[in-house]
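Colleague: I would like to see how this sequence folds:
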Amino acid sequence: MKKAGALGLGAVLALVLLIGAAWFLSGWWGAADVEEDTNFIVPSGSTLTAVAAKLEDEGLIASADSFLLRAKLFGSGDPIKAGEFLLPAGASPATILDTFQNGEVINRFVTVPEGLPSIMVYERLMAEDLLTGEIPVPAEGSVLPDTYSFERGETRAAVLARMQAAMQNYLAEAWPKRGPDIAVDNIKDAVILASIVEKETGVARERKMVAGLYSNRVKDGMLLQADPTIIYPITKGKPLGRRIRQSEIAAINDYNTYTMVGLPKGPITNPGRESIAAVLNPAKTTARYMVADGTGGHAFAETLDEHNRNVAKWFELRRQRGEM
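Modeller: Have a look, this model is predicted:
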């Protein structure tokens, strides 16, 4: 009878140990307290101890100490990454740690369209609530239009720096590929002329032709007479929202190419890759004039007489549309 009792006690102890082990293991591989898909931020420079405390504070695990103990016993020694992560509903502590070590950081995106002036790049970044910090209005023409990823809590200055580095990198790559005898002899002037091309046509197939036309005017010492250069000093590149006034056409400043020969003193927007490439390798054309053709594009002309005929056609079309 004593022997049977001893065996019974041993079985009880084994059962207790088994239950305890199962409980301990379930505390790592069983579900934590993530009741729904949850975004969690690991701050830059955080230790696993600090992250565990943050998980407990946010109610995603029951105990930071228990999490750390099990992580030491069962988890890998890989470092955790900073950033924002998605913890799926029902995630286990093991899944949570693996997410911080090997998961994908959630990226968000901000887009700078081709031809967006710097004042609007500034406004777009300042309006993004998930970014932090202040920035100045970037120099016109310093931002490469593109879509950029960012992480929650990242500084606006860091995102802007990537945008500007992208422009510098593209220019460094594109400038050596320029064609012979182009109208500009330095990168700065190439960006200025490209900004005019960018604002003068939204038709991709026309960019090289428009670049060729303005290149001819620059070489000939003609007035560029680009309407967007009238608008820029007034709105910093934002839409004018009305017809240009005669007084504005006659205004004398460092941008108005109706009253000055040559390029403006700086870009009038942030030109995209294609407009820059068009200036560096423009179409070989004798055209020096253009006017809207009613289809969204332009009619090009070599002589003023031909241009005047094109203008007459455009005015007649506008009258038919009731625009004049």
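
Colleague: hey, let's count contacts and neighbours off CA atoms from now on
Modeller: OK.

Colleague: Could you pull up the residues touching residue 255?
Modeller: If a contact means CA atoms under 8 Å, 6 or more residues apart in numbering, then residue 255 has 229, 230, 232, 233, 263, 264, 265, 266 as its contacts.

Colleague: Please pick the buried ones from the residues you listed.
Modeller: Buried subset of those (neighbour count, 16 or more other CA atoms under 10 Å): 229, 230, 232, 233, 263, 264, 266.

Colleague: Quick check: the first one is in a strand.
Modeller: No: following the definition DSSP: H, G, I helix; E, B strand; the rest coil, residue 229 is helix and is not counted among the residues of a strand.

Colleague: How about the contacts made by it?
Modeller: When contacts are counted by CA under 8 Å, 6+ apart, residue 229 is found next to 196, 255, 256, 257, 264, 268.

Colleague: From residue 9, how far out is the residue lying closest to the fifth one once chain neighbours are set aside?
Modeller: The shortest distance from residue 264 to any residue that is not its chain neighbour, by CA to CA, 6 or more residues apart in numbering, is 4.4 Å, and that residue is residue 255. According to CA to CA, to the nearest Å, residue 255 and residue 9 sit 95 Å apart.

Colleague: In helices only, show me the contacts of residue 255.
Modeller: For the contacts of residue 255, the ones inside helices are 229, 230, 232, 233, with DSSP state H as the criterion.

Colleague: let's see this one next to it:
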Amino acid sequence: MWRHIAANALTFFTVALFLIAGLVTWGVSEYSATGPLKEPVCLRVPSGTTMRAVSNDLASQGAILSPAIFRLGADYAAKTDDLKQGSFLIPQGASMEEITDIVTRGGANTCGTEVVYRIGVNRTLAEVRDLDPATGDFVKKAEFEPLGDTVVPTAYEEVRAQPDTTYRIVVAEGVTSWQIVQALNGLDVLEGDVAEVPAEGMLAPDSYPIQPGNSVATLVEQMLISQERILAEAWDQRAADLPFESPQEALTLASIVEKETAIAEERPLVASVLVNRVRDGMRLQFDPTIIYGITRGQGLLDRPIRESDIAGTTERELHGDVLYNTYVVDGLPAGPIANPGRAAIEAAVNPASTDYLYFVADGSGGHAFASTLEEHNRNVARWREIEAERAAQADPEAQAIAE
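Modeller: You can find the predicted model right below:
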């Protein structure tokens, strides 16, 4: 009898082992199998959240079928204690194993709410936006001018109180150092003002992730280091026959290129005009240098350029000397007139090989380039015709009188 009982027990134990092994094999397969999610979702993991809460949230969003298997898999992989706070984009069909990796490896948020501060030439904007996981596009919730608007949108105040909101500062190409420092000092997300404005041209236009409480000085230093690196790398790869001898002169030329065109394919062409003029001993005669000579980068010139500005009288009256007006000074101005981006710097040290000496707007947003004054005058005449046509279209009464 005892032998019979022992045999039955052994059989039961063997069957149980096979069942457990099969269950484990099935669980492992389920854990690594393609998930049921039909479209991406954004998973928010607040501080202090447990893996149980995350698994239940994932199940409620249709990302996993079994919270228990998800937790067991995370435990088996020794990742339960590695759960990170943040907002994570869970892609369509992600397996439980892939999701576990996403929520435990950390790093920058990949979805959720973002505040972007855009420092531009004309103004600074703050934009509150959410990533739509289904489309991959950002949906704007609010936009305002943080340095000018007295009423702050409620959406901004709400997301500022959320711990998983991410922040970026985007500096546009062509902004002056003074404008950048003034904007950074005025943002409520940063701390500590910077009194001394860095040298013009030495702050790299780029996108900079930040966190509330970061210091303005630290961010400015990051911009300085970045621009120094960009300039050094470009200078090392410069063309052999440039008519200037220092990285600073290249930066000056790049800043003029940046102010003259925003079209990527035109930058090397504009740079070629500058280089050809310097090489031929011609004055550059670019209007943005006049404006910088007057303002020194501190704000915008809120009026058209006058004959006295072209003659250098205004700059001389304001600053005692003419240093930037390329209608008056020979060669390059005294220094950069804005902060150029990487593309403009690279164009300055590797300009297109052309014989162009002139360019003017062509009416399409770009420019018409010319090698001779005669050709340039024809381009100017065409541009004036376009301007007249646009003025007439904007004022039908004046057009009727003219006819």
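
Colleague: Need the TM-score between these chains.
Modeller: A TM-score of 0.67 describes the superposed chains when it is computed by TM-score structural alignment, normalised by the length of structure 1; 236 aligned residues with a CA RMSD of 2.7 Å.

Colleague: what separates the longest helix seen in structure 1 from the chain centre, distance-wise?
Modeller: For structure 1, the longest helix by residue count, based on DSSP H, is helix 2-29. Relative to the mean C-alpha coordinate of its chain, helix 2-29 of structure 1 is positioned 59 Å out (CA atoms, centre = their mean, to the nearest Å).

Colleague: Check which helices and strands that helix sits against.
Modeller: Helices and strands touching helix 2-29 of structure 1, as assessed by 3 or more CA pairs under 8 Å, 6 or more residues apart in numbering; DSSP states H and E, comprise helix 64-74, helix 93-102.

Colleague: Please work out the angle formed by the directions of that helix and helix 64-74.
Modeller: Using axes from the mean of the first three to the mean of the last three CA atoms, to 10 degrees, one finds that helix 2-29 of structure 1 and helix 64-74 are set 100 degrees apart in direction.

Colleague: so helix 2-29 of structure 1 versus helix 93-102, what angle?
Modeller: Using the same axes, to 10 degrees, helix 2-29 of structure 1 lies at 40 degrees relative to helix 93-102.

Colleague: before we move on, which element is residue 55 of structure 2 in?
Modeller: Under DSSP states H and E, the secondary-structure element containing residue 55 of structure 2 is helix 51-60.

Colleague: Flag every buried residue along that helix.
Modeller: Buried, per 16+ other CA under 10 Å, within helix 51-60 of structure 2: 51, 54, 55, 56, 57, 58, 59.

Colleague: Would you mind listing the buried residues in stretch 282-298 of structure 2?
Modeller: 282-294, 296-297.

Colleague: Quick check: the residue nearest in space to the middle of structure 2 vs residue 213 of structure 2, distance?
Modeller: Most central in structure 2 under CA atoms, centre = their mean is residue 207, positioned 3.6 Å from the mean C-alpha point. Using CA to CA, residue 207 of structure 2 is found at 18 Å from residue 213 of structure 2.

Colleague: What span of structure 2 is stretch 206-216 of structure 1 aligned with?
Modeller: In the comparison with structure 2, stretch 206-216 of structure 1 aligns to the range 266-276 (TM-score structural alignment).

Colleague: that older thread, redo the ones in helices among the contacts of residue 255 of structure 1 as TSV? Include distance to residue 281 of structure 1.
Modeller: Putting these into TSV (distance: CA to CA, whole Å) gives the following:
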residue	distance to residue 281 of structure 1
229	22
230	26
232	26
233	28
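
Colleague: which stretches of the stretch 101-250 of structure 1 form helices?
Modeller: Listed in chain order, the helices of the stretch 101-250 of structure 1 (DSSP state H, counting those that start in this stretch) span residues 118-126, 156-174, 187-200, 207-220, 227-235, 246-249.

Colleague: Packed most tightly, which of those would that be?
Modeller: Burial among these, expressed as mean neighbours by mean count of other CA atoms under 10 Å, is greatest for helix 187-200, which shows a mean of 25.

Colleague: which residue lines up with residue 229 of structure 2 in structure 1?
Modeller: For residue 229 of structure 2, the aligned position in structure 1 is occupied by residue 169, per TM-score structural alignment.

Colleague: which among the ones in helices among the contacts of residue 255 of structure 1 gets closest to residue 140 of structure 1?
Modeller: Using CA to CA, residue 232 is the member of these that sits closest to residue 140 of structure 1, with 10.8 Å.

Colleague: could you check the distance from the closest one over to residue 240 of structure 1?
Modeller: According to CA to CA, residue 232 of structure 1 and residue 240 of structure 1 sit 9 Å apart.

Colleague: any idea how far residue 83 of structure 1 is from residue 111 of structure 1?
Modeller: Here the criterion is CA to CA. By it, residue 111 of structure 1 lies 21 Å from residue 83 of structure 1.

Colleague: correction: residue 255 of structure 1
Modeller: From residue 255 of structure 1 across to residue 83 of structure 1, the span is 44 Å (CA to CA).

Colleague: Likewise for residue 155 of structure 1?
Modeller: Counting by CA to CA, the gap from residue 155 of structure 1 to residue 83 of structure 1 is 13 Å.

Colleague: got a list of what the residue in structure 1 that residue 256 of structure 2 lines up against touches?
Modeller: Under the alignment by TM-score structural alignment, residue 256 of structure 2 pairs with residue 196 in structure 1. By CA under 8 Å, 6+ apart, the contact list for residue 196 of structure 1 reads 226, 228, 229, 267, 268, 269.

Colleague: How much space separates residue 196 of structure 1 from residue 246 of structure 1?
Modeller: Noted for residue 196 of structure 1: a distance of 21 Å to residue 246 of structure 1, by CA to CA.
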